[in-house]
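> here you go, sequence then predicted model.
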Amino acid sequence: MHTVAVLVLDDVVAFDMAVPLEVFGRVRLPDGRRPYRLLVCGITREVPTETFTVHAPWGLEALADADTIIVPGASEYAGAPPEEVLAALRAAAARGTRIASICSGAFILAATGLLDGLAATTHWVGTDLLARLHPKIEVRPNVLYVDNGQLLTSAGAAAGLDLCLHMVRRDLGSAVAADAARLSVMPLEREGGQAQFIVHQQPPVPKGSLLEPVLSWIEENLGQDLTLEAMAARCRMSERTFSRRFREQTGTTPLQWLLRSRVRRAQYLLETTDHTVERIAEQAGFGSPTAFRERFKRVCGTTPQSYRASFRSTA
């Protein structure tokens, strides 16, 4: 029997914690046997969540018996985990234990140093912070999960379902995993590949910046054929000077900013209107439906149709 330990710390996110219990607890082999034994472990027996208190029957010493350790997210992203927790996770990794994080649990796993030099992900809201706090980690913001073999990380709590099902499939094969997915009312593989659905926010521009007027003009004219030359002329600068100052103040290029703005406009239209893809491509300034589909998928990791199916407002 494979032992899965779910490590719950103060302010654990309730849904993150429930995900591995839901998935691994429902797995059955063809003969009806349960292949996983679940342990809920903590530093203390009573662990608060944002809505209720969790009883943790096992302490950190139980991690020594685990084949897999799951680290759910906590409500505070950047808080330093207790050293005894970090030591227990490092010791488990040294024994070859598989360790996976869900959502902001990646911050706890990152604090051990075990992810240094590896790729990882977390909820898209926290990817920039994770990269800033742990520059040795290759943070991938656009995926549902990252599997490094022994160490795995997932994006938001829902992506934790994908990750847990992925581990079941790795352990027991696709047929058993597919059955677990049906019991959890989840597809074994989500449409759209392994991409987080992200509303891409633009980098902040300093107040009073010379770029503020031109950025407002860009937002108001996304449906037009905007060129670098036109944007530079709007600021009465050469293209070279405009590009340099734009990157200095935003950390990105004018054309990349324009692409992100157009994608955000398209996301809004896909969510709130019944407009055809052809009309949205025109309204957002992509020129053609083909260009729209290709660039939207490059940025969002999924097609416009799949995005609309997932996020179309019914209000």
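Received it, and whenever you're ready, just let me know what you need.

> CA only for contacts and neighbour counts going forward, please
Noted.

> residues contacting the closest residue to T153 other than its chain neighbours?
Nearest non-adjacent residue to T153, counting by C-alpha to C-alpha, 6 or more residues apart in numbering: S101, 4.7 Å away. When contacts are counted by C-alpha atoms under 8 Å, 6 or more residues apart in numbering, S101 touches 70-73, 109, 152-154.

> what about S101, distance to L152?
Using C-alpha to C-alpha, to the nearest Å, we find S101 at a distance of 6 Å from L152.

> the chain: helices as residue ranges?
With helices called from DSSP state H, the chain shows them at 14-26, 83-94, 105-111, 127-133, 157-172, 174-183, 211-220, 228-234, 239-250, 254-272, 277-283, 289-300, 304-311.

> against that first model, consider the following:
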Amino acid sequence: MRTVLVVLFDDVQSLDVSGPVEVFNGAERHCPGTYRIRTVTADGGQVRTSSGLTLVPDHSFADAPAAHTLLVPGGEGTRRPDPGLVDWLREQGPRAERLVSVCSGALLLAEAGLLDGRRVTSHWSVCARLARDHPCVEVDPDPIFVRDGKLATSAGVTSGIDLALALVEEDIGRDIALSVARHLVVFLRRPGNQAQFSAQLTAQTARREPLREVQQWITEHPGADLSVDALAARARLSPRHFARAFQTETGMTPGRYVDRVRLEHARRLLEDTADGVEEISRACGYGTPEAMRRAFVRTLGTAPAEYRRRFRPAPVH
């Protein structure tokens, strides 16, 4: 029996709490005796979430059970942390077998000194602050979740569900995690090193119409000739001018943008279709399965076939 102890405080983000709790509770329903979920506040009193919901905890700090997994959600309440909460985390964090933060909950762990020397992520909106205020913490703003030993941090909101599913898979196996995911109508889980944003959301939208049209063309035609020369011709600019203007206006080189679009398209085809790897590599502009394999290993740390095995939902019978 693993006790999952969820810390609550005023202005906590309700989905940061309920998302992971639903995952662990679903795993407990499928495999009784696996998880015991408890919530805790400083004084045992109820708290109000940032969306106005009222949550009633099971425990106060004084009578909280020992945690196997100590989970710290995010929300507006993390931006002005309560010193008593930070002190309690500083004391209890090292005692937990697994320390987890969702969204800006990483700010509370950092204030407690529990992230020093560790690689972490958080919601994109607080990563700069986390890095600035805590220079001893290695902040990676891109992934949806990061594992570093017994520490696990996530980007927040729905990525807390992805991280919780990964932890369930680690604890009791892929079949249970898949059953929970299917019940929640989500993929088994997105890989932790998947970017928080798609290429289209990461890159800025170009100001000039020809460049915006090129961005859209790339998204709709990942298998086309997307060389700088070809894209520059479509924008009616010289290759040199196009490359410079594209990076200035989008914050990303044309090659980097193309790489991300192709990878995202290949991932979707692997997840959503039964097409073969060779067919997908051609459709996404890689040309050969080996070129696509290199792109997957470089960015996601896994080959396309393994990615499909792990992340494509099984058919419902």
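It's in. This one's a predicted model, so the numbers in the text were calculated from it and none came from an experiment.

> so after superposing, what's the score?
Superposed pair, TM-score by TM-score structural alignment, normalised by the length of the first structure: 0.67. Supporting alignment: 288 aligned residues with a C-alpha RMSD of 4.4 Å.

> I280 of the first structure against L269, yeah?
Yes: I280 of the first structure is in contact with L269 according to C-alpha atoms under 8 Å; the separation is 6.8 Å.

> the two: who's more crowded?
The neighbour comparison of I280 of the first structure against L269 (other C-alpha atoms under 10 Å) goes to I280, with 26 against 21.

> so how far is S313 of the first structure from the more buried one?
Applying C-alpha to C-alpha to I280 of the first structure and S313 of the first structure gives a distance of 16 Å.

> go on, T241 of the first structure?
Distance of T241 of the first structure to S313 of the first structure, computed by C-alpha to C-alpha: 42 Å.

> next, count neighbours for the closest residue in space to Y145 of the first structure that isn't next to it in sequence.
In space, Y145 of the first structure comes closest to S154 once its chain neighbours are excluded; the distance is 4.0 Å by C-alpha to C-alpha, 6+ apart. As a burial measure, S154 of the first structure scores 29 neighbours (other C-alpha under 10 Å).

> quick one, what contacts R36 of the second structure?
Each residue near R36 of the second structure by C-alpha under 8 Å, 6+ apart is listed here: 1-4, 28.

> in strands, which of these fall?
Counting by DSSP state E, these place 2-4 in strands.

> nearest to G223 of the second structure among those residues?
In terms of C-alpha to C-alpha, no member of these lies closer to G223 of the second structure than V4, at 45.7 Å.

> who's in contact with the closest one?
35-38, 67-71.

> mind redoing it with 10 Å?
V4 of the second structure sits next to 20-21, 24-25, 35-39, 65-71, 96, 98, 100 when contact means C-alpha atoms under 10 Å, 6 or more residues apart in numbering.

> can you select the buried ones from the residues you listed in ChimeraX?
Under the burial definition 16 or more other C-alpha atoms under 10 Å, those of those that qualify are selected in ChimeraX by:
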select :20,21,24,25,35,36,37,38,39,67,68,69,70,71,96,98,100
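
> filter the contacts of V4 of the second structure down to the ones in strands?
35-39, 69-71, 98, 100.

> returning to what we had before: mean neighbour count, the helices of the first structure: which tops it?
Most buried of those, by mean neighbour count (mean count of other C-alpha atoms under 10 Å): helix 105-111, with a mean of 25.

> farthest-separated two in the contacts of S101 of the first structure?
Pairwise distances across these (C-alpha to C-alpha) peak at 13.7 Å, for the pair G73 and L152.

> so the two - more neighbours on which side?
Higher neighbour count among G73 of the first structure and L152: G73, with 29 against 25, using other C-alpha under 10 Å.

> hang on, the more buried one packs against D11?
Yes: with contacts counted by C-alpha atoms under 10 Å, G73 of the first structure reaches D11, the gap being 8.6 Å.

> show me what contacts L71 of the second structure?
L71 of the second structure neighbours (C-alpha under 10 Å, 6+ apart): 4-8, 16-17, 20-21, 39, 93, 96, 98-102, 105, 152-153.

> err, V12 of the second structure, not the other one
Going by C-alpha under 10 Å, 6+ apart, V12 of the second structure touches 47-53, 55, 72-78, 104-105.

> buried members of those into ChimeraX, please.
Burial among the contacts of V12 of the second structure is assessed by 16+ other C-alpha under 10 Å; the matching ChimeraX selection reads:
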select :47,48,49,50,55,72,73,74,75,76,77,78,104,105
